[in-house]
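Peer 1: Predicted model, plus sequence, below.
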Amino acid sequence: MLKKSISLFFVLITLFFVISCKDEVLPKPASQLRLDYPVAKYAHFSNHCPFEFEMNEDAVIKEDKDCGFSIHYPKMKATIYLTYKMVNKDIDSLLRDAQTLTYKHVIKADDIMEQPYVNYNKKVYGMFYRVNGNAATNAQFYATDSIKHFVTGSVYFYAKPKYDSIMPAADYIKNDMQRLLETINWTQGR
């Protein structure tokens, strides 16, 4: 009986030490995801198309058909799509189409802010749209000289739109798009 008591005592002591040696579990403090992007450096872009502009050096540009371009941001999984059209006396139709395309996102958007752009010296007139919320695009613009040239631009991310998740990348690219709009210069038919 004494042997059983001593054995039981050692088992209990061993069990006590095994259980008591665990570290105390503490909850982790709340934290925020930090996304740092490099300071944007811009480079001049021009080719045979009737307009030129500045774009982020970290982006990769690809020419599509009819002087349209895809400007890819591989690290952010986003693309800015630029389209070019000749005005051909149908400026009202082109403006209506650009505005309709933007306001199709009003269903999912929390807010659409319009920012007019006018540069009389370069004859560039346009509108920059900031789309806030879970819309498919977070920014769009159009630029024209009202006579010959019309360019539209929009950004799309390769992810389901959750605005609060992509907001840092969306803001970064919005700034690039605004720079692109503000540096458009017509190279033909001025």
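Peer 2: Arrived safely, thanks for sending.

Peer 1: use CA for all of it now, contacts and neighbours both
Peer 2: OK.

Peer 1: any residues touching stretch 97-114, and which ones?
Peer 2: For stretch 97-114, contacts defined as CA atoms under 8 Å, 6 or more residues apart in numbering pick out 127-137, 140, 142, 152.

Peer 1: one more time with 7 Å
Peer 2: Identification of contacts with stretch 97-114 by CA atoms under 7 Å, 6 or more residues apart in numbering yields 127-135, 140, 142.

Peer 1: what does stretch 160-179 give?
Peer 2: In this structure, residues lying in contact with stretch 160-179 by CA under 7 Å, 6+ apart are 54-56, 76, 133-136, 138-139.

Peer 1: please redo it, this time with the cut-off set to 8 Å
Peer 2: The contact list for stretch 160-179 (CA under 8 Å, 6+ apart) reads 35, 37, 40, 54-56, 76, 80, 128, 130, 132-136, 138-139, 153, 155.

Peer 1: Narrow these to those that are buried.
Peer 2: 54-56, 76, 80, 128, 130, 132-136, 138-139, 153, 155 (16 or more other CA atoms under 10 Å).

Peer 1: Put this next to the first one:
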Amino acid sequence: MTRKHKFLGLIVLPLAVLFTGCGEDPKPKPESFLRLDYTLGDYTHFESDCPYTFDYNTFSRIKSKGNCNFIVEYPKMKATIYLTYKPVQNNLDLLLRDAEKLTYEHVIKADEIDTRPFINRESKVYGMFSQVGGDAATNAQFYATDSTRHFLTGSMYFYAKPNFDSIMPAAAYIKEDMQNLMESLRWKN
């Protein structure tokens, strides 16, 4: 190596470091949330001594709470669907008011409440599915009835303080399961 090359090396190397080292000051990145993806649901039929049956996701587990009331637990998501059964005994108006009251108790924290009627004339299942947007305690609820003998409500709850941005993937996943449960609901004769 010649003296000229050594001299160029001494000049070029510091200049390269100087130019590559210059740039914008580092800035802190905004907070982010963990991305959660869940496997597609694999549904199986649930049968008991109670007057109704439905399909549920095998990713969850079902526990009886007595009197034909059940909880559908999602341990990995720290969430539960509460199913409450009541017989209709000339009290359908009261049962409907109570179900709607439960939904609209969340208006204070909700950004929006989207309700959709559900009708399956063949199986005599009629009801309403409500999706609650925002930081409400429950993100989805439904009620279903045959309007003469059976009434079932379902509500989704998480075991944590509601922060819709962080629970949105799990809430969307369980909402699909709730809709499937409602659509597969059948009353026993």
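Peer 2: Ah, there it is. On a predicted model such as this, the values are computed, not experimentally measured, just so you know.

Peer 1: Please narrow the buried ones among the contacts of stretch 160-179 of the first structure to those residing in strands.
Peer 2: Counting by DSSP state E, these place 54-56, 80, 128, 130, 132-133, 139, 153, 155 in strands.

Peer 1: what's the most distant pair in these?
Peer 2: E54 and G133 (27.4 Å; CA to CA).

Peer 1: Mind jotting down where the helices sit in the second structure?
Peer 2: 3-21, 92-104, 164-184 (DSSP state H).

Peer 1: Give me the buried stretch members for stretch 35-48 of the second structure, please.
Peer 2: For stretch 35-48 of the second structure, by 16+ other CA under 10 Å, it's 41, 43.

Peer 1: Give the aligned range of it in the first structure.
Peer 2: On the first structure, the counterpart of stretch 35-48 of the second structure by TM-score structural alignment is residues 34-47.

Peer 1: ends of that stretch, how far apart?
Peer 2: 37 Å (CA to CA, to the nearest Å).

Peer 1: residues in contact with that stretch?
Peer 2: For stretch 34-47 of the first structure, contacts defined as CA under 8 Å, 6+ apart pick out 52-58, 168, 172, 176.

Peer 1: Just the closest of those residues to D90 of the first structure, please.
Peer 2: Closest approach between those and D90 of the first structure, by CA to CA: E52, at 22.5 Å.

Peer 1: Is it correct that that closest one is in contact with I184?
Peer 2: Yes. Checked against CA atoms under 8 Å, the pair E52 of the first structure and I184 is within contact range at 5.6 Å.

Peer 1: how far away is the residue lying closest to G127 of the second structure once chain neighbours are set aside from T103 of the second structure?
Peer 2: Of all residues not flanking G127 of the second structure in the chain, A144 sits nearest, at 4.2 Å (CA to CA, 6 or more residues apart in numbering). From A144 of the second structure across to T103 of the second structure, the span is 14 Å (CA to CA).

Peer 1: Next: D93 of the second structure.
Peer 2: For D93 of the second structure, the distance to T103 of the second structure equals 16 Å [CA to CA].

Peer 1: Which one of those two is surrounded by more residues?
Peer 2: The neighbour count for D93 of the second structure versus T103, taken as other CA atoms under 10 Å, is higher for T103 (22 against 11).

Peer 1: Q131 of the second structure versus that one, what's the distance?
Peer 2: 9 Å.

Peer 1: Pull up the overlap in contacts between the two.
Peer 2: Shared contacts of T103 of the second structure and Q131 (CA under 8 Å, 6+ apart): Q141.

Peer 1: From the buried ones among the contacts of stretch 160-179 of the first structure, pick the one nearest L8 of the first structure.
Peer 2: M76 (62.6 Å).
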